[in-house]
Structure formats: C-alpha cells, structure tokens
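In: let me see the structure of the following:
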Amino acid sequence: MENLEGKLAELFSSLSRTAERSRLYAMRAVKDGQPRLAKLFLALAESKARQAQRFLVQMRGAVGPTAENVRTAFGTELNADIDRYRDLLGEAERAGSKALATGFSHSIEVDRRTMELHERLGRETEDAAYYVCDFCGYIAVDEPPEHCPVCTAGRNRFKALDPRP
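Out: Alright, predicted model coming up:
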C-alpha cells in the first residue's frame, strides 16, 4: 500500500501541475487571438483539477469537523508552508534565483496575512467578501485594492470568490 500511496501523491502532483499549466496555456491562447482554444484549455484545467481533487480525497481520507479543519488549515498547514517557503527562500537566494526568492517571500507574506484574516474573522460579526490576487494569492477583504500590497499587481488581477465550494 505504501508504494500505491507514493504513486497517488505523484499523480496528484502531476494532475495539479497540468491543471495550472493549462490555465497558463489558456491565457497565452487569448493573447495569441485564439479564444476557442483558450476555452478548451480552461476546460482541460478544470477537468484535471477535479481529477486531482478526487485523488486527494483518497490520499487524505474524510474531511473532519470544521473545528478540526480550522486547526489544521490555520495552525498546522499554514505554519508548515511558511517554514517550507523560508527554507526554499534561503536556497533560492544562495542559488542567485531572484524570481524564485521573490515568489517565496510573497508566499510567506500571503500566508501570514491569511492567518491574520482568520484571527480577524473570530473578532468580527459582519460577513465579508473575499478577492484573491491571481498572481501571488493575497486575499483582500470586501473589495480589491488598487494594487496588491504583496506583489503590486493591479486591481484587475483580483478575482471575487464564489462563496459556494
């Protein structure tokens, strides 16, 4: 079973990568004046994302109660990601890869701010709308900023979140 679990993890990674690359291909197809092809790339991206999600459920098992999910997402996982980004940031700097170093720095900042959003959610009673920067992942509350405070992307790079999963 251990070998199967390893293969599932590789498959999940491959499907996720294909989904994201297909989204990039769609953006390029639009830029190259091929909107019909862009739509097909987006359909492929969504298909691969759904396949990846299906196998992730098999790898991770059932989703627990919300309180447990909160501890996992905002406690364990975000902190582990920040630690990973810090390690990779150091490696990228030593390798002289400025673009990767910037990406890891942005990810650290995004995850820190996301943890702050969770803390804020516990103090506030008003419902909020969320907008995600499609370049760095920064989450804005109520309305997108003129420029992303993490990566400086313009307001047009923010996508409104649909509250339904």
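In: okay, CA-based contacts and neighbour counts for the rest of this
Out: Noted.
In: neighbours of residue 151, how many?
Out: Residues contacting residue 151 under the criterion other Cα atoms under 10 Å number 19.
In: ranges for the helices of the protein?
Out: With DSSP state H as the criterion, the chain has helices at 2-31, 35-60, 66-70, 78-95, 98-123.
In: just put the ones you listed in CSV and tack on mean neighbour count and distance to residue 142.
Out: Shown next, in CSV, are the helices of the chain (neighbours: other Cα atoms under 10 Å; distance: least, Cα to Cα, whole Å):
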stretch, mean neighbour count, distance to residue 142
helix 2-31, 16, 26
helix 35-60, 16, 27
helix 66-70, 11, 22
helix 78-95, 15, 22
helix 98-123, 16, 12
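In: how about those in CSV, adding distance to residue 147?
Out: CSV is the format used below for those (distance: least, Cα to Cα, whole Å):
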stretch, distance to residue 147
helix 2-31, 21
helix 35-60, 26
helix 66-70, 29
helix 78-95, 23
helix 98-123, 14
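In: run this one through as well so I can compare:
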Amino acid sequence: MHEMTAANLRSAFGGESMAHMRYKVWGAKAGAEGYPNVARLFVAIASAEQVHATGHFKAMKDVGGAFLVAAGGGFGLTATSENLAGAIQGENFEVAEMYPSYIAVAEDQDEKAAVRSCRYALEAEKLHAALYTRAKEAVDAGKDVELAAVQVCSVCGHTVEGDAPDACPICAAVKAKFTAFE
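Out: I've put the predicted structure just below:
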C-alpha cells in the first residue's frame, strides 16, 4: 500500500475510533439530561463509527508491522446541545474535506480497498450530520428528538431511521446485516 493512503487510513481509523467512544460517552450524558432518543442516536452512530474504523483497519491488512495512530479530534463532556454541535462539526468536516481528499488520493494510487472503506464512511457521515442536526434543533427547543428505530449496517455503517432496507443502498448488504437501535 502506498504510504500516503496508509497514512490517511491510519488517520481515519484514529478519528473514527475516537468518535465511537466520544459518541458513547455523549450518549450517556444525553440520557442523564433526559434526552433518551438523543442518547439512542449517539449510541447508534457510535456503532456506525466502529464499523468505519474496522473497515479502515481491514483495508490496511497489507501494511505490516505496528504503527502509531493519532486522533486529532477534540474531546470534552459538555451539555448535550454542545456535544451535538461538536458531532455536527466533526461529521461535516469528514463529508466536506477529509473523506473526499482521502478518496482522491486512494483513487490516484489505485488502492481499491481504501477507496471502498472511505466511500462507505463518507456516505454514512452525510446521514449522521443530518440526524445530529435534527437532534440539536429539538434539544435547543427544550425537547427530545422524535426518532423511530435507527438501523445501522454492520458492513458499511450506513445509518437509516425507520425500517432497514431489503438491501443496503451503499454496500448491498442484506437486511439481516442491519442492527436496530430502538
């Protein structure tokens, strides 16, 4: 694997791993503040971020030896509205800047596994940003977000509200590959 693609995957792995844990902690905080649906949303998206981190890790299977991973994202435990703002900012960065540039490099270097892993994450992050934005609007109005079951594809991390699709629109995984967060 080319070094620039490997470095990008290490960065993405670190960022997604950190997001996974940050969202789990923020989910507990939302629950404690009386927002059970926001808590459930954080936990569901934490699961999707774990899928992304795992995908990036697997895409580096040909990279031998040990390597350092640094996750440059900030972390703090504040009120749920502020935590949602941080989540939105992180998801929007991944959608607008991080994943498009990582995909471009991986395509240029013909690293198919890296392209696939980053595309899976990019598509899911778009949905995450929208779900978090809706949750923040509700919390800022003093309410919990109205939220049906959240389904997460265990193959690519695609996240959907409501019923799981018969086939994932991102990776074509069957309905049984979705995990429901109700």
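In: nearest spatial neighbour of the residue nearest the centre of structure 1, skipping sequence neighbours?
Out: The centre of structure 1 sits closest to residue 137, judged by Cα atoms, centre = their mean, with a distance of 6.0 Å. Nearest non-adjacent residue to residue 137 of structure 1, counting by Cα to Cα, 6 or more residues apart in numbering: residue 110, 6.6 Å away.
In: that neighbour maps to what in structure 2?
Out: Correspondence of residue 110 of structure 1 to structure 2, assessed by TM-score structural alignment: residue 124.
In: returning to that earlier point: can you name the residues that contact the residue nearest to residue 137 of structure 1?
Out: The contact partners of residue 110 of structure 1, taken as Cα atoms under 8 Å, 6 or more residues apart in numbering, are 136, 137, 138, 139, 150.
In: and which of these is nearest residue 3 of structure 1?
Out: Using Cα to Cα, residue 137 comes nearest to residue 3 of structure 1 of the contacts of residue 110 of structure 1, at 33.0 Å.
In: that closest one maps to what in structure 2?
Out: Match for residue 137 of structure 1 (TM-score structural alignment): residue 157.
In: distance of residue 121 of structure 2 from residue 37 of structure 2?
Out: Plainly put, residue 121 of structure 2 is 23 Å away from residue 37 of structure 2 if you go by Cα to Cα, to the nearest Å.
In: what's the answer for residue 130 of structure 2, then?
Out: Residue 130 of structure 2 sits 15 Å away from residue 37 of structure 2, taking Cα to Cα as the criterion.
In: cool, and residue 102 of structure 2?
Out: Here the distance between residue 102 of structure 2 and residue 37 of structure 2 works out to 33 Å (Cα to Cα).
In: what does residue 52 of structure 2 give?
Out: 23 Å.
In: who's more crowded, those two?
Out: More crowded of residue 52 of structure 2 and residue 37, by other Cα under 10 Å: residue 52, with 31 against 22.
In: show the contacting residues for that one.
Out: Contacts of residue 52 of structure 2 by Cα under 8 Å, 6+ apart are 13, 16, 117, 120, 121, 156, 157.
In: OK, contacts around the second one?
Out: With contacts taken as Cα under 8 Å, 6+ apart, residue 16 of structure 2 has the following neighbours: 49, 50, 52, 53.
In: can you add secondary structure and distance to residue 149 of structure 2 and give those back as a markdown table?
Out: Output for the contacts of residue 16 of structure 2, formatted as a markdown table (DSSP: H, G, I helix; E, B strand; the rest coil; distance: Cα to Cα, whole Å):
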| residue | secondary structure | distance to residue 149 of structure 2 |
| --- | --- | --- |
| 49 | helix | 18 |
| 50 | helix | 19 |
| 52 | helix | 21 |
| 53 | helix | 23 |
